[in-house]
Structures are given as C-alpha cells and as structure tokens.
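**Q** sequence and predicted structure below; questions after.
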Amino acid sequence: MTKDVEVAEATGAEFSAKDYSDPPPAALIDLEELTKWSLYRAVIAEFIATLLFLYITVATVIGYKHQSDDTLGNPDAACSGVGILGIAWAFGGMIFILVYCTAGISGGHINPAVTFGLFLARKVSLIRAVLYMIAQCLGAICGVGLVKGFQSAYYVRYGGGANELNADYNKGTGLAAEIIGTFVLVYTVFSATDPKRNARDSHVPVLAPLPIGFAVFMVHLATIPITGTGINPARSFGAAVIYNKDKAWDDQWMFWVGPFIGAAIAAMYHQYILRAGAIKALGSFRSNA
C-alpha cells in the first residue's frame, strides 16, 4: 500500500498519489436535500437516539441520587447506587450503543456540538446541521420528560438531572471544563471517522463508536464534579426545560458556549493542522501562481 505524503517539501508543496479519497465538502446550503427521504430519516434517527440517550442517562443520575440519599434512613447510603463511575459509564455506554446504531443512517451525532464541528469542517450542510440540532433538542426534552413521568416522586427532589455549575467553582472554570471536554469528544469523532484511517485500517469503521463512547466516559469522570458534565447542549437544554429552575437556566449559557467553542477548536485542529488543510491550500495557491 502506497504511503500518502501530505507535503513532500514545505516550499514545493508536492503531493503523491493517495491510497484513500476524501469525500467532497458538503454544500453550504443544499436545497435539494429537502426533497430526499434520507434527510428526514436521518433527522428522525437523531431525535430518537437523543431521546433514548437522555432517558437512560438522566434516569441513572436520579436513581443514583435516590439510592445514596442518607436522609432516608439507609445506613449504607454513602456506598449505595452506581456512583460517579456508574454515571460516567451510563453516558459513555449509551453513546457507544447509539452511535453504533445510527452511524449508517445519520452519522450518529446525537449532540449539537458534534454537528456544529462537522458543519465547520464541511462534513454536513447548513440545512442538515440545523435540522439535526432541532431534532436533538426536541429528543432531549422528550427523553427527560419520560424520566419525569416515570419518576415523578424523585425527579424534582434530586435535581432533575439538570447541569449546574458546582458552587465550589467559578464560571470561568466551568466554561473551561466544557470547552476542553467537548474538544476531547469532537477531536475523537474526527479521528475515529477519518477516511484516511478507514482506508488503511479496516477495523477502524467497526470500532469508531468505541473510542467516541470512551471519550464521553473519560470526560464525565473529569468534569462531573465541576459542571455535572454537559459537552452536549441538547442534554443540558432538555434537562433545563423539564426541570425549569432558575439555577439551571442561569448556567445554561455555559453549556452552549463552551461546547461550541470546543467543537470549533477541535474541527480547526484536525482539519488545518493534523490534516494539513492550511498547507495544502497554500501549496495549491503557489502552484496556480
């Protein structure tokens, strides 16, 4: 297999034949997409996937808080429930499962920040990105609504699974945690779905959901004590809508601004540094000159 030389000389910008092909960039606005069932099928898949994601994960959070509530007379409350490790596994495991199930239909975004990063990299059109984000937010609201309906006795008492900044941290720290956490996630998404790796390592497409799920798992371990871990604006928004308390809404901006900044940085880092997009563009400009 021929090795791909991205840039042979820094000055000459010569390229050798590649053993893989990058898909063409998506159109910024593709009105023809609106006439295709594949788009609406993908939007439905994103809605259902995000609904299931929020239902399982928020139910896990509330269940853990109920089991570990020492005011209920349980002497072993501190050791009861799944713990933070179990919550992190619930989030990471569900992402692994749902990305595996929906990757061939919608790409398995399940997160507006992921969709935003892929849009910046021209992997999806603006129309598809907007419809995905709407579907993800609606799915999140419905998923948390199911949790409230099934666990109405505990839902409000245990915080509704809403993301809020811990009182021990300031807003700058919370924002930085969301930026870095989302960067880790979106960077993993780009790396796991890179067509260059798919061409050379046949196992990569099959295993792509696994590192993405692990990225979610690891980020939750690090940031649950700080913000409860957002890194997914739909997750934070859906929980805030159903819980509807002031603290959740006061901190809501952090769970949109942070993930979108982190996703943008990850997209630029992967496209323009790791994939040498900036150098390629410069080489093309010099060749034309």
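**A** The structure has been received and is ready for your questions. The model shown is predicted, which means the values in this text are computed figures rather than measured ones.
**Q** all contacts plus neighbour counts: C-alpha atoms, from now on.
**A** Noted.
**Q** quick one: contacts for Tyr169?
**A** Ile226 (Cα atoms under 8 Å, 6 or more residues apart in numbering).
**Q** from Met133, how far off is it?
**A** Tyr169 sits 29 Å away from Met133, taking Cα to Cα, to the nearest Å as the criterion.
**Q** going by neighbour count, which residues of the helix or strand containing Pro225 are buried?
**A** In this assignment (DSSP states H and E), Pro225 forms part of helix 209-227. The neighbour-count check on helix 209-227 (16 or more other Cα atoms under 10 Å) flags 209-221, 223-224, 226-227 as buried.
**Q** and stretch 193-211, by the same measure?
**A** Within stretch 193-211, the residues scored as buried using 16+ other Cα under 10 Å are Thr193, Asp194, Pro195, Lys196, Asn198, Val204, Pro205, Ala208, Pro209, Leu210, Pro211.
**Q** how about the second one, what does it touch?
**A** Right, Asp194. Asp194 sits next to no residue when contact means Cα under 8 Å, 6+ apart.
**Q** what about the helices in the chain?
**A** 37-67, 83-102, 112-120, 126-150, 171-192, 195-200, 204-207, 209-227, 233-243, 246-250, 254-268, 277-288 (DSSP state H).
**Q** list the contacts of the second one.
**A** The reference is to helix 83-102. So helix 83-102 is contacted by 45-46, 49, 53, 56-57, 60-61, 64, 107-110, 209-210, 212-218, 220-221, 224 (Cα under 8 Å, 6+ apart).
**Q** if we use 6 Å, what do you get?
**A** Thr57, Gly108, Pro209, Leu210, Gly213, Phe214, Val216, Phe217, His220 (Cα atoms under 6 Å, 6 or more residues apart in numbering).
**Q** what is the most widely separated pair among the residues you listed?
**A** Greatest spatial distance among these (Cα to Cα): Gly108 and His220, at 19.4 Å.
**Q** Met218 and Pro211, how far apart?
**A** Distance from Met218 to Pro211, by Cα to Cα: 10 Å.
**Q** before we move on, what about Ile87?
**A** 18 Å.
**Q** kindly report the same for Val124.
**A** As judged by Cα to Cα, Val124 and Pro211 stand 22 Å apart.
**Q** for Trp253, same thing?
**A** 28 Å.
**Q** kindly report the same for Ala192.
**A** Taking Cα to Cα, one finds Ala192 at 7 Å from Pro211.
**Q** now swap in Gly117 and tell me
**A** 17 Å.
**Q** and Gly108, by the same measure?
**A** Gly108 is 13 Å from Pro211, by Cα to Cα.
**Q** and what of Leu221?
**A** 15 Å.
**Q** again, but for Arg200
**A** 18 Å.
**Q** compute the number of surrounding residues for Lys245.
**A** Here the number of neighbours of Lys245 (other Cα atoms under 10 Å) works out to 14.
**Q** I meant Ile97, not that one.
**A** 16.
**Q** find the nearest non-adjacent residue to Leu146, please.
**A** Tyr55 (6.6 Å; Cα to Cα, 6 or more residues apart in numbering).
**Q** got another, please set it beside the one above:
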Amino acid sequence: MQVMRRDYRRALSRCNCLTAVMVAFKGIWTKCFWRAVSGEFLATLVFVLFGLGSTLNWSAGETASPPPADLVLISLCFGLSIATMAQCFGHISGGHINPAVTAAMLVTRKISLAKALFYVLAQCLGAVVGAGLLYLVTPAAVTGAGLGVTTVNPKISVGHALVVELVITFQLVFTIFATCDSKRTDLGGSASLAIGLSVTIGHLFAIPFTGASMNPARSLGPALVTLNFGDHW
C-alpha cells in the first residue's frame, strides 16, 4: 500500500510539472506569437546591422594611425536605429530588441516565460545574422580593424566597466517603463524617440568606457562572428 501511495505521489508530481510547463508555454503555436517572435528577430537584425556599420573604420590600413570612429555618429546611429525599429515593431512584439528589456518585462510579469525565452533566442539570432551580414559585405581590411565588438577600456577595471554597463542599461529600461506606462496621463510625444534618445545618451557616455553595450544581443553578434570574446561577460 505504501509503495502504491509513493508511486501515486510521484505520478501526481510529474503531472503537476507537466501542467505547469503547459501553462507556461500555452499559446506558443498561435500566429500572433510567432509574428511577435519574428518581429524581434528582424528588428534586432536591422538594429545590429546599422549600429555596427557605424563603428567601422574605413580609413584602416590607409594611414599609419587611422582616426577613431566618430563618437557622435555611432551614438546617433544606435539611438536612431532603436527608435525606428521600436516605432516599426512596437505594435507587433513590443519592440524589446534587447534581452535586458525582455528580462525586465518578465520580472515585472508583463510577458510570459515562453515569450521571454523565444524573444531572447530571436534577438540573439537576429544579432548574429545582422553582424554576419555586415561582415560579408565589408572588405576584410575594414573588418580586420574591428566589427563593433564591445571592449573594456584598459584604463579602467572590469568592476568599473560592470558598473557603467549596469547604469546605462538601467536608464534605458527605466526610460522604457516610464514612457510606456499606461497609467500616466501626462505623456506626450513619441515614446520610441525617447527610448532612442536614451540609447544615444548611454552611448555618448559609455563608449569611451566599455563600447556601450546596453544590450547582450548586440555584444554577442559581433563577438560570435569575429570569435572575439575577450571582454564578453
């Protein structure tokens, strides 16, 4: 009798686990779900392609000491790319385009676990494809000088770099939650533009420190394509 009860409890436990998984992943076979996941993939692909493209140094190899990439150019390109993609895909997927944003949405229970997992996978895959496309269409002499891989300034420690990344990523997520709060009645203007500007100021501040990642997928893409994981943490 005790053996039967033990087997029954085990079977019930497995059933409860299966039910929990089914509840967490319900709705993943709907057209709307995969439309949203595809939107995250495409938005991240375009964002990474354009953003990394602005970091390329086309003077590499032509002079003894090529000039550094323009800080304002890079910051504006990343910021405007995010603003544009958020405006285009916001009504489809929410326009996360960033695993950090998706994680914040999951923690605050604004999206399901299943959607968060598939969003992060789509974002990372989109970033790798975007970086790969840029690598394919760019001359080797230019990509050899870097493909926008985020690196820590040797003048600062890894701990300081981590603090910088936490601060700029926090201000981005904070801006998103503040501008997309349905309870606010004082909002005006474009939420997408505000989010894009938060990315811009984050880059203006942090590029000299860490290259301004703010986005795990954005850092993963070029690191995987170039196999440069020196400061990829």
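**A** Great, that's in hand. Just so it is clear, the model here is predicted, and its values are computed rather than measured.
**Q** which one of the buried residues of stretch 193-211 of structure 1 is nearest Ile279 of structure 1?
**A** For the buried residues of stretch 193-211 of structure 1, the nearest to Ile279 of structure 1 is Lys196 (17.3 Å; Cα to Cα).
**Q** what do we get in structure 2 for the closest one?
**A** For Lys196 of structure 1, the aligned position in structure 2 is Lys183, judged by TM-score structural alignment.
**Q** now Thr173 of structure 1
**A** Under the alignment (TM-score structural alignment), Thr173 of structure 1 pairs with His160 of structure 2.
**Q** okay, now its match: neighbour count?
**A** 13.
**Q** how much space separates the equivalent of Phe96 of structure 1 over in structure 2 from Ser198 of structure 2?
**A** Following TM-score structural alignment, the counterpart assigned to Phe96 of structure 1 within structure 2 is Ala83. Distance, Ala83 of structure 2 to Ser198 of structure 2, using Cα to Cα: 10 Å.
**Q** equivalent analysis for Val137 of structure 2, please.
**A** Val137 of structure 2 is 30 Å from Ser198 of structure 2, by Cα to Cα.
**Q** please apply the same query to Asp186 of structure 2.
**A** Taken as Cα to Cα, the span from Asp186 of structure 2 to Ser198 of structure 2 is 19 Å.
**Q** also Gln171 of structure 2?
**A** Here the distance between Gln171 of structure 2 and Ser198 of structure 2 works out to 7 Å (Cα to Cα).
**Q** could you check which residue of structure 1 pairs with Val128 of structure 2?
**A** In structure 1, Val128 of structure 2 lands on Ile141 (TM-score structural alignment).
**Q** and the counterpart of Val124 of structure 1 in structure 2, what does it touch?
**A** Structural alignment (TM-score structural alignment) places Val124 of structure 1 against Ile111 in structure 2. For Ile111 of structure 2, the contacting residues are Met105, by Cα under 6 Å, 6+ apart.
**Q** next, the contact list for Pro66 of structure 2, please.
**A** Ser59, Ala60.
**Q** same thing but at 10 Å, please
**A** If you count contacts by Cα atoms under 10 Å, 6 or more residues apart in numbering, Pro66 of structure 2 has them with Asn57, Trp58, Ser59, Ala60, Ala145.
**Q** next, the distance between the ends of stretch 210-228 of structure 2.
**A** Across stretch 210-228 of structure 2, the terminal residues are separated by 15 Å (Cα to Cα).
**Q** Arg157 of structure 1 against Lys65, yeah?
**A** Yes - at 9.4 Å, Arg157 of structure 1 counts as touching Lys65 under the criterion of Cα atoms under 10 Å.
**Q** from Gly104 of structure 1, how far out is the aligned residue in structure 1 for Ser213 of structure 2?
**A** Correspondence of Ser213 of structure 2 to structure 1, assessed by TM-score structural alignment: Gly230. Taking Cα to Cα as the measure, Gly230 of structure 1 falls 25 Å from Gly104 of structure 1.
**Q** who has more neighbours out of those two?
**A** Using other Cα under 10 Å as the criterion, Gly230 of structure 1 and Gly104 rank with Gly230 on top: 28 against 10.
**Q** surely the more buried one touches Glu178?
**A** Yes - applying Cα under 10 Å, one finds Gly230 of structure 1 in contact with Glu178, separated by 6.7 Å.
**Q** what do these two both touch?
**A** What both Gly230 of structure 1 and Glu178 touch, as defined by Cα under 10 Å, 6+ apart, is the set Val219, Thr223, Met254, Phe255, Trp256, Gly258, Pro259.
**Q** neighbours around the third one, how many?
**A** Residue crowding around Met254 of structure 1 was assessed by other Cα under 10 Å; the count is 27.
**Q** what's the closest non-adjacent residue to the residue nearest to the spatial centre of structure 2?
**A** For structure 2, Asn98 is the residue whose C-alpha lies nearest the centre (Cα atoms, centre = their mean; 2.4 Å). Residue nearest to Asn98 of structure 2 in three dimensions, not counting chain neighbours: Asn215, with 5.4 Å by Cα to Cα, 6+ apart.
**Q** which ones are touching that neighbour?
**A** With contact set as Cα under 10 Å, 6+ apart, Asn215 of structure 2 has these partners: Ile97, Asn98, Pro99, Ala100, Val101, Gln123, Cys124, Glu165, Ile168, Thr169, Leu172, Val199.
**Q** just among those, which is most surrounded?
**A** Ile97 (34 neighbours).
**Q** what about that residue, distance to Ser59 of structure 2?
**A** 31 Å.
**Q** what of Asn228 of structure 2?
**A** Asn228 of structure 2 is 22 Å from Ser59 of structure 2, where distance means Cα to Cα.
**Q** try Gly221 of structure 2
**A** 23 Å.
**Q** between the two, who's got more neighbours?
**A** Gly221 (28 against 16).
**Q** that one - nearest residue in space that isn't next to it in sequence?
**A** Val128 (3.9 Å).
**Q** count of neighbours near that neighbour?
**A** For Val128 of structure 2, the neighbour count with other Cα under 10 Å is 25.
**Q** ok, it - contacts?
**A** 44-45, 48-49, 122, 134, 217-225.
**Q** closest to Phe33 of structure 2 out of the residues you listed?
**A** Closest approach to Phe33 of structure 2 among the contacts of Val128 of structure 2 (Cα to Cα): Ala122, at 12.2 Å.
**Q** the closest one: what's it in contact with?
**A** Applying Cα under 10 Å, 6+ apart, the residues near Ala122 of structure 2 are 36-45, 97-99, 116, 128, 217.
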